[in-house]
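Asks: This is a predicted model, with the sequence first.
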Amino acid sequence: SEAKLIAEQSVTAPISRVCPDNLAYAIYTSGSTGLPKGTLLAHRGLCSLISTQIAHFQINSNSRLLQTLSISGDASLWEIFAALLSGAALYLADKEQTLPGQELIDLLNKNQITVLCPAIRALSAVPEGEIPSLETILAGGETCPPELVARWAKNHNLYNCYGPTEATVCTTYFKCDVNMSRTPPIGKPFANAKVYILDKYLQAVPIGVVGEMYISGIALARGYLNRAELTAEKFIPDPFSQTPSQRMYRTGDLAKYLVDGNIQFLGRADHQIKIRGFRIELDEIEEIIFTHPDVTEAVVIAEEVTPGDKQILAYAVANTLVKESSLVDELRSLLKLKLPPFMIPSEIIVLDVFPRLLSGKVDRRSLPIPTSFSHEVSSLPITGTEKAIASIWKDLLKKEAIDRNDDFFDLGGHSMLMVELASQLKSVLKVNVGLRSLFESSSLTKMASAIDEVLAKNSNKSDVDDATKGVNVDKRFFEEAAKSLTKIEHREILPLFISGEIAKVDAVAIDYLPITFLSDTSLSREQLFSTWFNNKPIISEIREGSLGRLATIMLPRFDLELHANKDSLIKLLVEGLEIAKQIGAKVVSLTGLIPSATNYGQALVDEIKDRELPAITTGHAVTTASVIMSIEKILKESGRDIRKERVIFLGLGSIGLTTLRLMLKCLPSPESITLCDIYSKVAMLKELKAQMKEQWGFENEVNIVESSKILPQEIYNGSLIIGATNVENLIEVSKLKAGTMIVDDSAPHCFDTNLALKRFNQQSDILFTEGGTLESPKAMTRTIYLPSQASELIDISLLRAMIRMNPSEIPSSNFSS
């Protein structure tokens, strides 16, 4: 047995002869002579990098890392060893899941990833969406644009990282400030590394003066495998070091020191570039083109043909007798044999002569840059699907025409563009094709066939869909609607308010759509907001009862998008306030996640300063009161006494903190209270504990649970859990003890409601309720206003759900206005 075999082994620790200077790994990077360079790295540098960065970025056993980078690149070593050596969790996924897209966001949220290490290019292609668990982003590989900082540094710790393979993955870092308007610097070196900026005489340049970067320290590579001459050229003695054997690496990168000591990266001193995170030496491509017998001159450049999308362009001068089109095809075939796909030029341009400078050198700035790329087309797209795909390709790839036998990648496509292609296919053809399928069918004809298969499967359901789309096909819907206190009207009502045909309202709640709403329509996000909302806030409903008239103004935003662009959200909210004023509202409530996305309304207040617009409430006071009422109700329904309950507060932001204070003021003291907040530090919770004892008069036991993305067992020892967090499915329903009660005001819910319902139906041993919903003591009516075309766009089941809702039940944040 295994136990017997293990017992036979020695209990003496093995003697290891591994030392820090032993080789840890060899990794190949692009070379300027047409041959990749095998770079040799020792254990010493990798150990220094990982131990330093684990401490600096606070990677620990509660951290969760997603490996997004290929193991063929050295940056993947950071992801792997930072997790393994800190006790963190390392999540592996299919390549398709880690490409920028909604699937990646879903993956990050599902696994509550806390640390991400994407290439800059990949990060810029990730669609907007909220990732509340994500704390730290370590981005690098190419220049970080300011707009990327503005988007990601708002809710996450974004670091701009720099480092060549020859210095063990990463050398410098800079924590980005969301308010930066310029390209962020690459920062300062990590421990055990030094960066010099020197002139051609290896003398240090003054602050603000451009020079070449040299790196020194224990993380330098041994050199290049079997390339002694190149090693001697790139790794030279460090004249500033007191250690005789210390070397420094010549990076070939230009930079300057800023007055604050940070380093600003300025590009390459040679023709090496980075595209989509790949280090490419353009000389290497030129040399291969030169090997063609009919080419007399060749130049390769990298140019942003469209903003943010750098393309490789190759230029050749050939013998006069050579046909241009055949030469281009031969050169492309030659390059494919010698180079990886990411190094193939997007366009090969044959010129009669190259433009020259007075010195006789090629004037690279005067080379013609195509605004679109043309190539010979012999067979045009035939089917409707082929034509639709070709139209999208032309726009993405900047091609004047597409041949039906063309391949997406042969025309300059890459993985980032493939993500955009999938998005546009969903928008134009109403088809959701997986990235894996698109990668496997990259020619136009194969892609069209794959999409036609999906469309054919969908069409099999068309009869069912026709029967369930549109209110005009379902008589039962009208019968049910006639008896409901909720009515649905198809018209725009703002003009009727202005003309006086509809009575003014007393208050307004500004709301947004759940992302799940998309699945109930036949529209894409862009179509929904443009055709339905006209990209502006709309009046979506009016409730009326003894307390007055309350309108809801809906923003053209989904819940997952609220934190993505603060300026855009504020602009929409101001438009909503202007509509609220037009329809008579005196007070406007900001509902759900809008307060947290606007600094609890303060950002909006600052924006409308000195303007005569309705007053604003975040609704937190009413929400907190409703949570306390829900606690009272669940205790009453279960016949339990709060004085015997072990209460857990999960989430101690604005709502959680105020609920705690109000509970201690209005209800008897529970047996114990445990405080847990995944965002708060222990020091804050300790201060709160002291405040509960000294100021709020709580004399019983108070426990503190340290912040964690995975809840510890102490949480599941509670008998009453009060949720007020924004982390979805934080509680594992299967771990709840019998008799546990949950009052949840989290958005989204902090536990899986489907699993909770399943357990309740099977075992009836847990009880849970919404924390923030109120019911009017007197009946209210509700009128929902939809565009005239909505009946053809919304699933009948959604309309039926709307009329079945009790209009007297109202979210507390809406009610507060």
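Replies: Structure's in. What do you need?
Asks: hey, let's count contacts and neighbours off CA atoms from now on
Replies: OK.
Asks: Next, count neighbours for E694.
Replies: Residues near E694, counting by other C-alpha atoms under 10 Å, number 11.
Asks: contacting residues around it?
Replies: Contact partners of E694, counting by C-alpha atoms under 8 Å, 6 or more residues apart in numbering, are absent.
Asks: buried sites along the lengthiest helix in the chain?
Replies: Ranked by number of residues, the top helix in the chain under DSSP state H is helix 620-638. Counting neighbours by 16 or more other C-alpha atoms under 10 Å, one finds that the buried residues in helix 620-638 are 620-632, 634-635.
Asks: so K426 makes contact with N432?
Replies: Yes: in this structure, K426 is within contact of N432 by C-alpha atoms under 8 Å, at 5.2 Å.
Asks: picking that back up, what helices or strands is the longest helix of the chain leaning on?
Replies: helix 654-666, strand 741-744, strand 767-770, strand 773-775, helix 812-815 (3 or more C-alpha pairs under 8 Å, 6 or more residues apart in numbering; DSSP states H and E).
Asks: what angle separates it from helix 654-666?
Replies: 60 degrees (axes from the mean of the first three to the mean of the last three C-alpha atoms, to 10 degrees).
Asks: structure B:
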Amino acid sequence: MASPHQTDDRVRQPGSSGTPVPELVARFARTHPDRAAVHSGGHRVGYRALDAWAGRIAARLATAGAGRGTRVAVLAEPSTAMVAAALGVLRAGAAYVPLDQAQPDGRIAAVLADARVTAAVATGETAARLAGSGLPVIRADEAAEGAEIPLPPIQVTAEDPAYLIYTSGSTGEPKGVLVEHGQLAASTEARHAVYPGAPVFLLVSPLAFDSSVAGLWGTLTAGGSVVVARPDEVRDPERLLELIERHGVTRMLCVPSLYRVLLDAAARLGGCGASTLDTVIVAGEPLPQALVDRHFAAHAGTVALVNEYGPTEATVWASYRRFDAPGPVSIGGPVPGARLYVLDDRRQPVPDGTQGELYIGGRGVARGYFGRPDATAAVFVEDPFAGSEGARMYRTGDIVRRTADGLLEFLGRRDHQVKIRGHRVELGAVEAALRTVPGIDDAVVVAAGDPPALTAFVLASAAVDPGAVRAELATRLPAAAVPGRVQPLERLPQTVTGKIDRHALQAMAETAPGNPVPAATAGDTVGEVAAAWAEVLELPEVPAEVNFFDLGGHSLTMFQLQEALERRTGIRPSVVQLFRHTTVSEQAALIRDTGAQDGRSRTDARQAAARRANAVRARRQRVGGGAGK
């Protein structure tokens, strides 16, 4: 029988110091006041300036009634102001509740109501969306300058809430995971043990995505610098590579699918664009073996690759596998202080090599779901293996297997929860939303492909327009939860017991033949663009005036569209241009205008790529990057 748990005791128990994150940041404001804390959009903020900025926000929040035990919403675009806003809420003793700008207004209103926030912090670009909330709204950008405001020390305890991040519940209602200061301190100290030093960290995650916790607080409590990528930079991999070079980024964390796109861009630039990195962390999606092999082919073994695993309920991460050379994929072993159990249906340990459900114990286990005691009790359960009274463990719903060398292999989900582009999606929530669409009687949603995408199989009492269905869902669900494909069926397959046969639907989604790509005549720019769309979106035909995203496109398929357009037209629009021109007719006009201006052919496009590579090499030499890795 395997040991009932697996733990990492190489360092002292994380969180034992009890030092809250804002106090650790404040120490660097005193000891290294001029060191760069945050870069974003051409702006640089030092530690003392960041701490003072957060103090001014905290003072305004205190006037608005925020303090220990309260919750404050934060709606801010990725920027230096976003970082100051989150730190300001913590300085006020409150818990920050990050809101996702990409969510529809109805979803944001639901989160505000569920979290019962006292106030909100916003910036000039986002404040208007909170105008009807009835909340006091503090403008983070307006607090950027001004006299330092002395605040009485606010002593938070390990049990005080630090942040509240929302995931999708099985009913489609928002469900907030409440993380306390003790759990945040434990997770952060574990990060310092695994990743020593003061990094220059590239943050590509929005504040509402829990990997931002790793980037922000893991870096600022170590005296490092956070480089916050703006949305237009995240959408363009070549600009992300330029950002890495310009700021000398040493560490980054992203989903595997985005990292694949970055490697594609680096290959187009002749292997340039990431010479300063020493560690790439991937999380949020299963790591493909091919990506591990490709990482080391691109970096020649000089850059570590780390596969992190962990749910929001375990404060960002619970296990990790560090690769210094190619090797078999796993989610590794526990982070310092975590306990990992592989248990059967009776919550008893299973032998090594046998699959079971993963349970997580240790000080990183969150308090639970805010305002949902029944949901909390269902998955935050007593830990009988910890040897201490009151210890709890979190039931992940993930099926794993421990190998002979003690590493964990991720095998899939126990339920119907999946990760789409790094976002957790409850298939039941999507199905429930589909059943409310007029004309749809029943629906089953599956995830298929690599990277995974959602396919909705529906029973309809009338003709169904897939585009209209997707548009309706987009008003109520997060973008990652909107199926890219809606497939009407005459009946849903059933098992011998009369239940919906999800395995059959999964096979249908995975083996569906690709649609033939329409041909275009020579010189027909609209036809070439439409053919590129049809290829990327796997659609038989594409309307000229429909938005790319309404047909199932997303930020990662936009990169594929960029490649397809270059192959078909000889013109390679930037990703930013494609995000601004989102119909076939607009992109055709863009390509015609570009071609008329510089007459680029496919050969010219390759020459332009070479010029970009030379520019990156020159910039790397200026910052002392040396030869490419």
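Replies: Good, I have the coordinates. Values in this document were obtained by computation on a predicted structure and should not be read as measured data.
Asks: Quick check: TM-score for this pair?
Replies: Put the two chains on top of each other and the TM-score (TM-score structural alignment, normalised by the length of structure 2) is 0.68; 465 aligned residues with a C-alpha RMSD of 3.3 Å.
Asks: picking that back up, and the helices and strands packed on helix 620-638 of structure 1, which is most packed in?
Replies: Mean neighbours per residue, mean count of other C-alpha atoms under 10 Å, is largest over those for helix 812-815, with a mean of 25.
Asks: Just tell me the aligned range of that helix in structure 2.
Replies: Alignment of helix 812-815 of structure 1 against structure 2: no match, by TM-score structural alignment.
Asks: tell me what that helix is packed against?
Replies: By 3+ C-alpha pairs under 8 Å, 6+ apart, helix 812-815 of structure 1 packs against strand 507-513, strand 587-590, helix 620-638.
Asks: Output the ones you listed as TSV; include the columns distance to K399 of structure 1.
Replies: Putting these into TSV (distance: least, C-alpha to C-alpha, whole Å) gives the following:
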stretch	distance to K399 of structure 1
strand 507-513	38
strand 587-590	47
helix 620-638	54
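Asks: do you know which of those lies nearest V682 of structure 1?
Replies: V682 of structure 1 lies closest to helix 620-638 among those, at 23.8 Å (C-alpha to C-alpha).
Asks: Would you check the span in structure 2 matched by that closest one?
Replies: Residue span in structure 2 matched to helix 620-638 of structure 1, by TM-score structural alignment: none.
Asks: How about the aligned partner of F190 of structure 1 in structure 2: what's its closest non-neighbour residue?
Replies: F190 of structure 1 maps onto V335 in structure 2 when the alignment is built from TM-score structural alignment. Sequence neighbours aside, S319 is the residue nearest to V335 of structure 2 in space, at 5.0 Å (criterion: C-alpha to C-alpha, 6 or more residues apart in numbering).
Asks: Burial check on the one you found, number of neighbours?
Replies: 24.
Asks: For H416 of structure 2, which residues are in contact?
Replies: E426, L427, G428.
Asks: From those, which land in helices?
Replies: L427, G428.
Asks: Map the residue nearest to V335 of structure 2 onto structure 1.
Replies: Using TM-score structural alignment, S319 of structure 2 sits opposite T172 in structure 1.
Asks: Quick one: residues contacting its match.
Replies: C161, Y162, G163, I186, G187, K188, P189, F190.
Asks: Across to structure 2, which of the residues you listed hold up?
Replies: With both residues aligned by TM-score structural alignment, their matches' C-alpha atoms under 8 Å, the contacts of these that structure 2 also has are C161, Y162, G163, I186, G187, K188, P189, F190.
Asks: What's the PyMOL line that selects buried ones from the residues you listed?
Replies: Selection of the buried residues among those in PyMOL, burial being defined by 16+ other C-alpha under 10 Å:
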select buried, resi 161+162+163+186+187+188+189+190
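Asks: all strands for the stretch 301-450 of structure 2, in order.
Replies: For the stretch 301-450 of structure 2, applying DSSP state E, counting those that start in this stretch gives strands covering 304-309, 319-323, 333-334, 338-343, 355-362, 368-369, 380-382, 392-402, 408-413, 417-420, 423-426, 440-448.
Asks: just to revisit the earlier point, which among the helices and strands packed on helix 620-638 of structure 1 is found nearest to I218 of structure 1?
Replies: helix 654-666 (47.6 Å).
Asks: Which residue range of structure 2 does stretch 760-769 of structure 1 align onto?
Replies: Going by TM-score structural alignment, stretch 760-769 of structure 1 sits over no part of structure 2.
Asks: roughly how far is that stretch from the heart of the chain?
Replies: 35 Å (C-alpha atoms, centre = their mean, to the nearest Å).
Asks: what's the answer for stretch 190-209 of structure 2, then?
Replies: Counting by C-alpha atoms, centre = their mean, stretch 190-209 of structure 2 comes out at 13 Å from the chain centroid.
Asks: about what we covered before: would you format the contacts of T172 of structure 1 as CSV with distance to D744 of structure 1 included?
Replies: Shown next, in CSV, are those (distance: C-alpha to C-alpha, whole Å):
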residue, distance to D744 of structure 1
C161, 40
Y162, 44
G163, 46
I186, 43
G187, 43
K188, 45
P189, 46
F190, 44
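Asks: any idea which of the residues you listed is closest to W152 of structure 1?
Replies: C161 (14.6 Å).
Asks: Tell me where the stretch 101-250 of structure 2 has strands.
Replies: Under DSSP E, counting those that start in this stretch, the stretch 101-250 of structure 2 gives strands at 119-122, 137-139, 161-168, 174-180, 200-203, 225-228.
Asks: Go ahead and confirm A429 of structure 2 touches K175.
Replies: No: when contacts are counted by C-alpha under 8 Å, A429 of structure 2 is not listed as touching K175 (11.8 Å).
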